[in-house]
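Q: Please work out how this folds:
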Amino acid sequence: MSGTDEASAREALRSGDLTIIGRIRSASNATFLCEATCSDEVVHCVYKPVAGEQPLWDFPDGTLAGRELGAYLVSTALGWNIVPYTIIRDGPAGPGMLQRWVDQPGDSDEVEPEGPDLVDICPPESVPPGYLSVLRAYDHVGNDVILVHADDRRLYRMAVFDVIVNNADRKGGHILTGVDNRVYGVDHGVSLHVQDKLRTVLWGWAGKPIDDETLESVAVLGEQLAGPLADQLREHITADEIEALRWRVGALLREPVMPGPDRHRPIPWPAF
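A: All right, here's what the predicted structure looks like:
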């Protein structure tokens, strides 16, 4: 997509008329597929109204949309653009998060995805080449299976991003491969908490050193957190949560090793 097309799409999301196409019923909170229309531009997007957020015992009510936007701001500051374009605006059910829809190859009946998914389950003897094992378990009929994910640079950056934003819900279904061959992460409403809540299916690099190129991006994020980025985040998360974010960035720079699953419930369930 050209820069002009991207600018037009973002303008449609910010100021276009929103029309609800349908509800995404697999989501735990009220989540709608919408069209944003501005002049001749029509853009598909996901709309999550604050009024439709389900109360959680460990996250303050009404803060999930702000955390989604906060995750987008961190992703952008890193230069990795993992999170699709995200804003908060008024919609048919009141203020909420609006995020650009990720078009995937499997969305068309004419295009069938080939090979295993980036995150998948397979028999122990059939782990695909280039995949990392995460967890051995049993399926619904008692067969031995292994949760795996691709040893893929795009996923690796997402795993580092999840450590930084303290993502409590990185399921396989929250990892989307776009028709542009980029890998996107969605559903970051339970992130950026003060307490350690990292839950992810991307544990394949646990204990591995973080490479210098990745650390350079993390260092740039740390510098931005000392300036305007903190002001942007302050509109959506607390001062303590911003300070915890700074601490996690600093911890990665001081000890550049991917953490391991040494905490309670390290993998979200269900994993997809």
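Q: hey, let's count contacts and neighbours off CA atoms from now on
A: OK.
Q: Quick check: residue 86 vs residue 163, distance?
A: Taking CA to CA, to the nearest Å as the measure, residue 86 falls 20 Å from residue 163.
Q: what do you get for residue 67?
A: Distance of residue 67 to residue 163, given as CA to CA: 15 Å.
Q: in the protein, which spans are strands?
A: For the chain, the strands defined by DSSP state E cover 17-23, 32-38, 41-49, 86-91, 94-100, 119-122, 131-138, 144-150, 175-177, 183-185.
Q: The third one packs against which elements?
A: Counting by 3 or more CA pairs under 8 Å, 6 or more residues apart in numbering; DSSP states H and E, the packing neighbours recorded for strand 41-49 are helix 3-15, strand 32-38, strand 94-100.
Q: Show me the one of the ones you listed that comes nearest residue 248.
A: Closest of the helices and strands packed on strand 41-49 to residue 248 is strand 94-100, at 25.2 Å (criterion: CA to CA).
Q: and that closest one with strand 41-49, angle?
A: Strand 94-100 and strand 41-49 are oriented at 130 degrees to each other (axes from the mean of the first three to the mean of the last three CA atoms, to 10 degrees).
Q: buried set for strand 94-100?
A: 95, 96, 97, 98, 99, 100 (16 or more other CA atoms under 10 Å).
Q: Residue 20 and residue 35 touch, don't they?
A: Yes: if you go by CA atoms under 8 Å, residue 20 and residue 35 touch, sitting 6.5 Å apart.
Q: Pick out whichever of these two has more residues nearby.
A: Higher neighbour count among residue 20 and residue 35: residue 35, with 23 against 17, using other CA atoms under 10 Å.
Q: let's see this one next to it:
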Amino acid sequence: MPAAGSKGAPKNPGQLKDDTSSSRDEKQVVLRALSSPPFKDYRVWWSLSDSKYAGTAMIIKKKFEPKKVSFNLDRTSSKHEPDGRVIIAEFESFLLLNTYAPNNGWKEEENSFQRRRKWDKRMLEFVQQVDKPLIWCGDLNVSHEEIDVSHPDFFSSAKLNGYIPPNKEDCGQPGFTLSERRRFGNILSQGKLVDAYRYLHKEKDMDCGFSWSGHPIGKYRGKRMRIDYFLVSEKLKDQIVSCDIHGRGIELEGFYGSDHCPVSLELSEEVEAPKPKSSN
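A: Next up is the predicted model:
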């Protein structure tokens, strides 16, 4: 859903657009769903873009009210990130971060490479500065390792209309270029973060190990990537119970009409440190 606001007017990224008949109809569909079980027991926060291509939402059970919700990587700012790409919920003992990372794009000339590099730099700074254990989820638009794509050679050599970027590290499918993957690895390392799915699932799963799938018709049929994640601070890794991808197969079972499927994480309650044994 786009952000509220008529054409040419300032937008409100925290509200759903409803100034046209089609947007009002769409809004009513969404609000009816959110007022029905099980969602009626949840509260939703929006950070929306001016158009439908971007935006995020966070839905939290009402009994787990966060201390603060912000919409900018600068947590002191009251503004939303451009395109509604960030929601941060602060709880007593952890931060929950939801992001929609910008796509790297195919061409340096379109400034998409620069936009993604800037985003990754800001994410690196954010994870290095957090003052609580972090749970970070969302479409991060990167597949970290070859195990995270169905066909590594296909994605490594992918081109748009034959175009080859001048820097070899920027070549290939957006989300699987060497430069993106290396920056992502650095974010994990410097932020002391654990990829929850890969922590539990060490082997490649060609059936249900990918969260994004290409168009079911054409050269991208059956070509899949894992670009949606749950990352957790290292101090939370022993609390990871499960992390699962809920879509499977090239027929896109569990994708519900999208090119992405749901990913879930379950954490146990805090693990108590073993008490030291007393010596006589």
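Q: May I have the TM-score of the superposed chains?
A: TM-score for the superposed chains, counting by TM-score structural alignment, normalised by the length of structure 1: 0.25, backed by 129 aligned residues with a CA RMSD of 6.8 Å.
Q: can you redo the helices and strands packed on strand 41-49 of structure 1 as CSV with distance to residue 234 of structure 1?
A: Formatted as CSV, those follow (distance: least, CA to CA, whole Å):
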stretch, distance to residue 234 of structure 1
helix 3-15, 21
strand 32-38, 27
strand 94-100, 17
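Q: Quick one, which of the ones you listed gets closest to residue 184 of structure 1.
A: That would be strand 94-100 among these, by CA to CA, at 11.0 Å.
Q: What is the closest one packed up against?
A: strand 41-49, helix 64-78, strand 86-91.
Q: Give me the angle between it and helix 3-15.
A: Going by the same axes, to 10 degrees, strand 94-100 of structure 1 makes 160 degrees with helix 3-15.
Q: circling back: ok, so of the buried residues of strand 94-100 of structure 1, who is nearest residue 221 of structure 1?
A: residue 99 (22.1 Å).
Q: Run a quick neighbour tally on the nearest residue to residue 56 of structure 2 once chain neighbours are set aside.
A: Leaving out its chain neighbours, the residue that sits closest to residue 56 of structure 2 by CA to CA, 6 or more residues apart in numbering is residue 47, at 5.3 Å. Around residue 47 of structure 2 there are 28 other residues, counting by other CA under 10 Å.
Q: Give the helix, strand or coil label for residue 47 of structure 2.
A: strand (DSSP: H, G, I helix; E, B strand; the rest coil).
Q: gap between it and residue 245 of structure 2?
A: Residue 47 of structure 2 is 24 Å from residue 245 of structure 2, by CA to CA.
Q: With residue 68 of structure 2 instead?
A: Residue 68 of structure 2 sits 29 Å away from residue 245 of structure 2, going by CA to CA.
Q: Looking at the two, which has the bigger crowd around it?
A: Taking neighbours as other CA under 10 Å, residue 68 of structure 2 and residue 245 compare with residue 245 leading, 19 against 12.
Q: And for residue 137 of structure 2, nearest residue in space, chain neighbours not counted?
A: Using CA to CA, 6+ apart and skipping residues adjacent in sequence, the residue nearest residue 137 of structure 2 is residue 230, 4.5 Å away.
Q: Looks like that neighbour contacts residue 135 (just checking).
A: Yes: taking CA under 8 Å as the definition, residue 230 of structure 2 is a contact partner of residue 135 at 6.9 Å.
Q: max-length helix in structure 2?
A: In terms of residue count, the longest helix belonging to structure 2 (DSSP state H) is helix 112-129.
Q: and the angle from the helix or strand following that helix to helix 112-129?
A: Remark: after helix 112-129 of structure 2, the chain's next helix or strand is strand 134-139, criterion DSSP states H and E. If you take the same axes, to 10 degrees, strand 134-139 of structure 2 sits at 160 degrees to helix 112-129.
Q: Residue 27 of structure 2 in helix, strand or coil?
A: When classified by three-state DSSP, residue 27 of structure 2 comes out as helix.
Q: That one: neighbour count?
A: For residue 27 of structure 2, using other CA under 10 Å, the count is 18.
Q: My guess is it contacts residue 16. True?
A: Yes: assessed by CA under 8 Å, residue 27 of structure 2 is found in contact with residue 16 at 6.6 Å.
Q: buried residues in stretch 184-199 of structure 2?
A: Result for stretch 184-199 of structure 2 [16+ other CA under 10 Å]: buried residues 184, 187, 188, 191, 192, 193, 194, 195, 196, 197, 198.
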